[in-house]
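**Student:** Sequence first, predicted model second:
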Amino acid sequence: MSANRANAPYYFVPGLSHHPIMASFGMLFVGSGAAGWVNGYAWGPWVFAFGLIWFLFVLRSWFGDAISESESGKYGKRIDVSYRWSMSWFIFSEVMFFAAFFGALFYAREFSVPWLGDLNNKLLWPDFTATWPNVGPAGLVESFNTMGPWPIPTINTALLLTSGVTLTWAHHALLQNKRAQVIQGLALTVLLGAIFMGFQVYEYMHAYADLNLKLTSGVYGSTFFMLTGFHGFHVTIGAIMLAVILVRVMKGHFTPEHHFGFEGAAWYWHFVDVVWLGLYVVVYWM
């Protein structure tokens, strides 16, 4: 740790900030626009886009202030510990978020479908077969084909596993103060994440056009798109985080002793990798 950081205040407390209230207004526009959009109002997409741009601008300014405070030596050891605990709890909340969707999938497959096919319901739906997946007992869902594990999901699995290796390589290079290798490893990781998202977009197009698999395709379609869609969103966020870290590394930020910004983004990316492995097995194979 540099002498400047070693002599940092016991616990740095920033002054009053306008960022929280500005971010709240941005999220208000995002939520209102999204609600109007899904309900068919013409102003919905525009309000949503305005709120999103506003929110992203606030985040850029907010995180820029935090980066400036860190690089000026105001963050000592106790701030570092606070950031680590904050990121840990944030990732835990994300674990619970995905656990809810995995739980919904498990409940539908192991409880709801068998109950609909038991003897008590045969009088109501005599033609219903309790198999997974299905179009439901009421005949309201169009027939569809399921998404198998080959080739795109398997390719995406290889891409994410490889990105975990390149990110770990970049981390070890940072610990050894080999900045050129850090840049190379981070750039490869971001590129692999972008390729992953490109394949997922193609997979969704294939699902809608060729398989008739949609968000409205019963509980299978809803859980498939909710799990894979939210995971893709997290991959996008993780790639953006790593791209920001890449720019910071190129500007000379971080040292072998002081680089939690890098570590926090790496934790998030490895979490995304682990979630995908669960998705790959449960959604595409089972």
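**Tutor:** Happy to help now that I have it. Numbers count the residues shown, from 1 in each chain.
**Student:** okay, CA-based contacts and neighbour counts for the rest of this
**Tutor:** Fine.
**Student:** Wait, residue 46 touches residue 34, no?
**Tutor:** No - applying CA atoms under 8 Å as the test, residue 46 and residue 34 come out as separate, 9.5 Å apart.
**Student:** ok, now which ones touch residue 173?
**Tutor:** 179, 181, 182 (CA atoms under 8 Å, 6 or more residues apart in numbering).
**Student:** Give the helix, strand or coil label for residue 128.
**Tutor:** coil (DSSP: H, G, I helix; E, B strand; the rest coil).
**Student:** Would you mind measuring from it to residue 115?
**Tutor:** 11 Å (CA to CA, to the nearest Å).
**Student:** Can you tell me the number of residues neighbouring residue 40?
**Tutor:** 11 (other CA atoms under 10 Å).
**Student:** Quick check: it vs residue 144, distance?
**Tutor:** 26 Å.
**Student:** can you check residue 174 too?
**Tutor:** Counting by CA to CA, the gap from residue 174 to residue 144 is 49 Å.
**Student:** again, but for residue 175
**Tutor:** For residue 175, the distance to residue 144 - CA to CA - is 50 Å.
**Student:** more crowded one of those two?
**Tutor:** residue 144 (20 against 16).
**Student:** Which element, helix or strand, includes the more buried one?
**Tutor:** Residue 144 is part of no helix or strand when elements are defined by DSSP states H and E.
**Student:** I figured it hits residue 211, correct?
**Tutor:** Yes - at 5.7 Å, residue 144 counts as touching residue 211 under the criterion of CA under 8 Å.
**Student:** what's near enough to touch the residue nearest to residue 193 when sequence neighbours are not counted?
**Tutor:** Distances taken as CA to CA, 6 or more residues apart in numbering put residue 239 closest to residue 193, at 6.1 Å, once the chain neighbours are dropped. Neighbour list for residue 239: 189, 190, 193, 194, 269 [criterion: CA under 8 Å, 6+ apart].
**Student:** next up, a second structure to put side by side with the first:
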Amino acid sequence: MKLNKFQLFPYHLVDPSPWPILLSFSLLNMAIGAVLYMHGFYLGGSLLTLGFVLTCFGMTLWFRDVITESTYLGHHTKQVKTGLMIGVVLFIVSEVFAFLSVFWAFFHSSLSPTIEIGGSWPPLGITPLDPFAIPLLNTFLLLSSGAFVTYGHHALIAGNRKAAIDGVLITIILAVAFTGLQYFEYSEAGFTMSDGVYGSAFYASTGLHGFHVIVGTIFILVGFLRIVNYQLTKQHHQGFEASILYWHFVDVVWLFLFVAVYFWGGA
């Protein structure tokens, strides 16, 4: 950004925006709707849906403004980009601790199973999923998607736009296939989240990861659309780099889930 006589620093002072306050009330509405829905209150599901729609609406408009500031107005200087990437890294660190809490709960119950669950893991009456069926296939899909998105990133840096589009498109297809297979796995599982500590630990860990896969897929999809629309170049693609960093984090978490929850936890 070229500095003018009124701005003697390279940082971006954001213009007043209505989206933060809208998202605050939307998230509050969604949280209240979720509590009411889980407790069976009338119109709880409708309130939850309304909150979710308003949240998505507000995020879309907010992110649109950020894209406009960076792509068309040139407000994202080197210092601004550095700050944004630090924010992404700190966000991923917070996600690491979120998954750490889930793994803590899993190992707390599995390493020393109590008499209430039969003194064994998996608990008596629970038939775990075969780790070498859908989970193994999903492992290949997710790792392959990480390789393809990296390929697309390097192609973009090299100026090969077609290869970048192909690599990112294949990544999105593999990610959608992963989510579809996990839905099929859930529908065919012989236990539910209410089936004791095993069901709670399994669905809390794999479900939290599945949610992150969906978010990461949307993240990469936005980058894909921006590449198609000539908004990202080999010098200007920090948002795409952030999505790749997030996606590799999702890949690593899945490896821990596969080994701990599916393979060792189901043995």
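**Tutor:** In hand now; what should we look at? Here the structure is a predicted model, which means the values were calculated and not measured.
**Student:** now the second structure: which of the contacts of residue 173 of the first structure match?
**Tutor:** For the contacts of residue 173 of the first structure, the subset whose aligned partners also touch in the second structure (both residues aligned by TM-score structural alignment, their matches' CA atoms under 8 Å) is 179, 181, 182.
**Student:** Quick check: the aligned residue for the first one in the second structure?
**Tutor:** Residue 179 of the first structure maps onto residue 161 in the second structure when the alignment is built from TM-score structural alignment.
**Student:** Just the buried residues of the contacts of residue 173 of the first structure.
**Tutor:** Neighbour-count burial (16 or more other CA atoms under 10 Å) is assigned, among the contacts of residue 173 of the first structure, to 179, 181, 182.
**Student:** And the strands in the stretch 101-250 of the second structure, which stretches?
**Tutor:** With DSSP state E, counting those that start in this stretch, there are no strands along the stretch 101-250 of the second structure.
**Student:** Helices of that one, residue ranges please.
**Tutor:** In the stretch 101-250 of the second structure, the helices defined using DSSP state H, counting those that start in this stretch lie at 134-157, 161-188, 196-228, 238-257.
**Student:** and the ones you listed as a markdown table, adding distance to residue 264 of the second structure?
**Tutor:** Formatted as a markdown table, these follow (distance: least, CA to CA, whole Å):
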| stretch | distance to residue 264 of the second structure |
| --- | --- |
| helix 134-157 | 13 |
| helix 161-188 | 18 |
| helix 196-228 | 12 |
| helix 238-257 | 10 |
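**Student:** looking at those helices, which is closest to residue 21 of the second structure?
**Tutor:** Residue 21 of the second structure lies closest to helix 196-228 among the helices of the stretch 101-250 of the second structure, at 22.1 Å (CA to CA).
**Student:** give me the stretch of the first structure that that closest one matches.
**Tutor:** So helix 196-228 of the second structure sits over residues 218-250 in the first structure, by TM-score structural alignment.
**Student:** after superposition, how close is that stretch to the second structure?
**Tutor:** By mean CA distance after the TM-score superposition for the first structure, the fitted stretch 218-250 of the first structure averages 0.5 Å away from its aligned residues in the second structure.
**Student:** Now do the buried residues in that stretch.
**Tutor:** Judged by neighbour count using 16+ other CA under 10 Å, the buried positions of stretch 218-250 of the first structure are 218-221, 223-228, 231-232, 234-236, 238-243, 245-246, 248-249.
**Student:** for stretch 99-107 of the first structure, same thing?
**Tutor:** Neighbour-count burial for stretch 99-107 of the first structure [16+ other CA under 10 Å]: 101, 102, 105.
**Student:** quick one: that stretch aligns where in the second structure?
**Tutor:** Residue span in the second structure matched to stretch 99-107 of the first structure, by TM-score structural alignment: 100-108.
**Student:** List of residues touching the matching stretch?
**Tutor:** Under CA under 8 Å, 6+ apart, the answer for stretch 100-108 of the second structure is 198, 201, 202, 204, 205.
**Student:** circling back: ok, which of the helices of the stretch 101-250 of the second structure comes nearest residue 83 of the second structure?
**Tutor:** So among those, helix 238-257 is nearest, using CA to CA, at 11.3 Å.
**Student:** What span of the first structure is the closest one aligned with?
**Tutor:** Counting by TM-score structural alignment, helix 238-257 of the second structure falls onto residues 260-279 of the first structure.
**Student:** The matching stretch vs the second structure, average distance?
**Tutor:** So stretch 260-279 of the first structure averages 0.4 Å relative to the second structure (mean CA distance after the TM-score superposition for the first structure).
**Student:** so how far is that stretch off the chain centroid?
**Tutor:** From the chain centre to the centre of stretch 260-279 of the first structure is a distance of 9 Å (CA atoms, centre = their mean, to the nearest Å).
**Student:** which other residues reach it?
**Tutor:** Against stretch 260-279 of the first structure from outside (CA under 8 Å, 6+ apart): 80, 83-84, 87, 91, 98, 157, 160-161, 164, 167, 171, 227-228, 231, 234-235, 238-239, 241-242, 245, 254.
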